[in-house]
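>>> my questions are about this predicted structure, shown below with the sequence.
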Amino acid sequence: MRSESRAARRSASAASRSALASAGLAASPDLSAPWRAEDDRPLVATVLAWGVGVALLSRFVLSENLLNAVIDYSSDGGSVLEKIHVGTYLGVGLLALALLTTRIALLPAEVRILRQFGWLVAVIAALTAVVVLAGNSVSAGFLVDTYVSSALACALMFVLPPDSRRRIGDALLIFMALSSLVAIAEKAVGLRLLPYPYVENGFRPTGLTSHPLVVGLFNAGSIAFVMATRWPGWAKAAAMLLLVMAAFAAGARTGALLAAAVALVSALTMPLSNPDPAQRLKTRGLILLGLVCLIPIALPAMAQLGLLERFITDGYVDDSANARVEIYRIFGLVDWRDILLGADPLWIKKLAFEKLGFEFIESPVVMFVFQFGALGAAALFCTILLSLWRLAAGSDWRAALGVVAFLLCALSNNTLSSKNQAIVMMVVLCLAYRRDDAPGRGWPA
């Protein structure tokens, strides 16, 4: 029986390798070192490493507001080509170059991730085709730049060896810390560094992002991955402090609370060198006691610095938060066919403004239901969740904590139903610090 089982496994493995080879990929037979330097064209490898880094990081450096100052990226008008980020175009070219010139070896777990994101693209393509055939309009720009580009980011990260992936993850976290530093400085001086098209009652910094809520979303989703870097302890502590303070400075209440919670859990569970479990437990207890003692000092200081302004003036639930709940009343204003089969998004937005007084629909559930119908929305949501779960499945549990924090923050606004690079961020960070079967990878023990 055992010999038959081994034979079956060998047969399945051979079939898998054959399928991968036909797609231009190769499953590594040696899981401990699947990225051996077998390519005699170091120039191609260097171009790919730098090119992928530039393509992925440009999604964050060239924010929505910066692009809108030059082209009609997310504003009304303009050509279809303008609606796609320049980083996406660059990524497509680099992926084509990699497939034509490079032998790509993947672990079985990585093949499963790539397959899952392939399913995500397939579901989006199928739903888009159904919507178009039904005669309704579809916002292809946000689907491509939010979801298809996340699958592209996944493929691009797998083009690179683990060390290059980690460097890109480190660079992205450094960008997040730098953006947080800019946001804190903006809060102090009352001026923004980058253009901001919206008129608000109070001042909220944006850092190097497009919106104050994006600061909270990015920081809540990325802060857990700081512990996966190989930075010295003081650098990790400084980066996490910057991320938390910037989220509060931006007035992103949900993002700030989630970032603080993830930072607290990360501090209490950080690796300790002492081999004695009792001593480690005692040390963690002292860390917890120290953090609790800091609260009476930190809260007044944060209030004095204006970091708690939105909590003090508006509380946690204000008109903006209520609007995200009240928008569900729109289901009572339409026919059941519109809910089941979908409706024209422009008509739905007009209905929300005229009947409910909401200029924007900040609910991915509402937007997906009317864009794709109830069944299509359920299929898309499930595929998105499965893709994120597959990303976190092979990583440390703190990566899963980061994914959960990201989802909770994203579901509190319209992140999942608008054009943004948030899911690309999670793809890059999860793959940069992934802990599979190869030794020396992923999170510190």
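Alright, I've got the coordinates. Residues are numbered from 1 along each chain as shown.
>>> going forward, measure contacts and count neighbours with C-alpha atoms only.
Will do.
>>> any buried residues in stretch 114-125, and which?
114, 116, 117, 118, 119, 120, 121, 123, 124 (16 or more other CA atoms under 10 Å).
>>> just checking, what packs against the longest helix seen in the chain?
The longest helix of the chain (DSSP state H) is helix 364-393. Helices and strands touching helix 364-393, by 3 or more CA pairs under 8 Å, 6 or more residues apart in numbering; DSSP states H and E, are helix 108-133, helix 336-341, helix 345-351, helix 397-410, helix 422-432.
>>> mind doing that once more with 7 Å?
Judged by 3 or more CA pairs under 7 Å, 6 or more residues apart in numbering; DSSP states H and E, the packing partners of helix 364-393 are helix 108-133, helix 336-341.
>>> for comparison:
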Amino acid sequence: MSLLLFFCTAFAFVLRIGFSSELMNLFVSYTIEAGAFYEKLHFGTYAVLLLVPVALFSRPFLLQGDEIGKFRALVRYSALLLALVVFMFVTGRAGSSVLLIDTYLVTGAAGLIMLAQSPDARRLLGDVTLGLLILSAVIGTVEALTQQRIMPYNAVELVFRPVGLSDHPLALGATCATAVGFVALTRWRVWIRVACIAVLFIGAAASGARMALVVTVIEIFALILLVPWPRLSPRHQRQAKLFVVLATAGGGAVLTAVLLAAGLLSRFTSTLFDENFFVRVSIYDVFNYVSFQQVMFGMDGAELVRIVQQKLHMPTIESAQVVLVLLFGLPLALLFAWLVIAMLWRMLRYAQPAAWIGVAATLAAALSNNTLSSKTPIVMMMIVLVLAYNSNGIKPAPDKPA
């Protein structure tokens, strides 16, 4: 039964992460305005949610030490989020609840399924997830080099940008940044880990996501400098890290020259403060066109899009903060943010430094655009990877005083 559950979980995760929105639209009206409510939820979301009772009640599983606290935190997070979904339905904003279910409720479900697995199974699921993200980076790089899409993508862009297995070029860059930190936590051979990080770096560059590439570069050096090397003495550790930093800088310079020659860094030859940057700043002007009541209690998503397109002349809302505040209302948006941050903080307890670096890189890349207010598997990926490679970091819960 445990082996069957593992394969079902792996299938559900691969389906949610690797089956893009454009592929979903071939079967149902997933991101199209028309269509029933049930069509707005990803096939992978259904698969993960249906697996929760199977994982929790089909056979006994053992939780030890801090795993118990993590399990309780995920149950509490999922219950409160489900209550928020019900509230959105009751108040006539069922459309806004799709984001909560497809991005955040599925995250809690995936976390519970992970904890119901053995530590070895969790690690293997993490390896599967990383393998999918590395494959996405490879596909994106091939798309960039050939200027031909392998996966469907119907958005019209002024400059060709690859998407790999993700929904958008920015999502490809963010997933590459996510994977780098966690590759360092695998048990793969050192040369394989180095090669995978190089592939992810190239994928981030190919995506044209400038913030994600900058974050990835910082992330790589942070992994070298901040992650301890326990087999070396402090003195030898400093010497080894200095050598690796210099070697990485030199290799990175050569790789950057190659990427420039291949045309993969064309979007980086201009300033960061271009039209896209000012779009992300100008989006805050939307508050000039909404009422105080709408800010406090939320508004209809279609009305928000209409204001942005007609008043600000922008095709999309490139700010998760703006979307969440105006969809849910400021008090609910703050409650929602607290739920997500508290859950993520609890999952990172006792995690290794590389996991913290990976999560920080993901959030830095995602908060520069509307990733966290879109139907995306990135939040679920983070939790799956944190729990996958935190098995050896689990520490016994402190004894209660008599």
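Done, it's in. All of these numbers come straight from a predicted model, not from anything done at the bench.
>>> and the TM-score between these chains?
Scored by TM-score structural alignment, normalised by the length of structure 2, the superposition of the two chains gives a TM-score of 0.92; 395 aligned residues with a CA RMSD of 2.0 Å.
>>> tell me, the longest helix of structure 1 lands on which residues of structure 2?
Alignment of helix 364-393 of structure 1 against structure 2: residues 320-349, by TM-score structural alignment.
>>> and the end-to-end length of the matching stretch?
One end of stretch 320-349 of structure 2 to the other measures 26 Å (CA to CA, to the nearest Å).
>>> buried sites along that stretch?
320-330, 332-333, 336, 339-340, 343-344, 346-349.
>>> can you check stretch 374-392 of structure 2 too?
In stretch 374-392 of structure 2, counting by 16+ other CA under 10 Å, buried: 374-391.
>>> then stretch 202-211 of structure 1?
203, 204, 205, 206, 207, 208, 209, 210, 211.
>>> gap between the second one and residue 244 of structure 1?
To tie it back to what came earlier, the one meant is residue 204 of structure 1. Distance from residue 204 of structure 1 to residue 244 of structure 1, by CA to CA: 15 Å.
>>> what of the third one?
Separation of residue 205 of structure 1 from residue 244 of structure 1 (CA to CA): 14 Å.
>>> trace residue 62 of structure 1 over to structure 2, please.
If you follow residue 62 of structure 1 across to structure 2 using TM-score structural alignment, you land on residue 19.
>>> and for residue 233 of structure 1?
Match for residue 233 of structure 1 (TM-score structural alignment): residue 190.
>>> same deal with residue 352 of structure 1?
Aligned partner of residue 352 of structure 1 by TM-score structural alignment: residue 308.
>>> can you count the residues close to the nearest residue to its match once chain neighbours are set aside?
Nearest residue to residue 308 of structure 2 in three dimensions, chain neighbours excluded: residue 314, at 5.8 Å (CA to CA, 6 or more residues apart in numbering). Using other CA atoms under 10 Å, residue 314 of structure 2 has 16 neighbouring residues.
>>> now do the SS call for residue 314 of structure 2.
Recorded secondary structure, residue 314 of structure 2: coil (DSSP: H, G, I helix; E, B strand; the rest coil).
>>> I'd like to know how far it sits from residue 300 of structure 2.
In terms of CA to CA, residue 314 of structure 2 sits 18 Å off from residue 300 of structure 2.
>>> picking up where we left off before, for the buried residues of stretch 202-211 of structure 1, give me a markdown table that also has secondary structure and distance to residue 307 of structure 1.
Shown next, in a markdown table, are those (DSSP: H, G, I helix; E, B strand; the rest coil; distance: CA to CA, whole Å):
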| residue | secondary structure | distance to residue 307 of structure 1 |
| --- | --- | --- |
| 203 | coil | 12 |
| 204 | coil | 10 |
| 205 | coil | 11 |
| 206 | coil | 14 |
| 207 | coil | 14 |
| 208 | coil | 18 |
| 209 | coil | 18 |
| 210 | coil | 19 |
| 211 | coil | 17 |
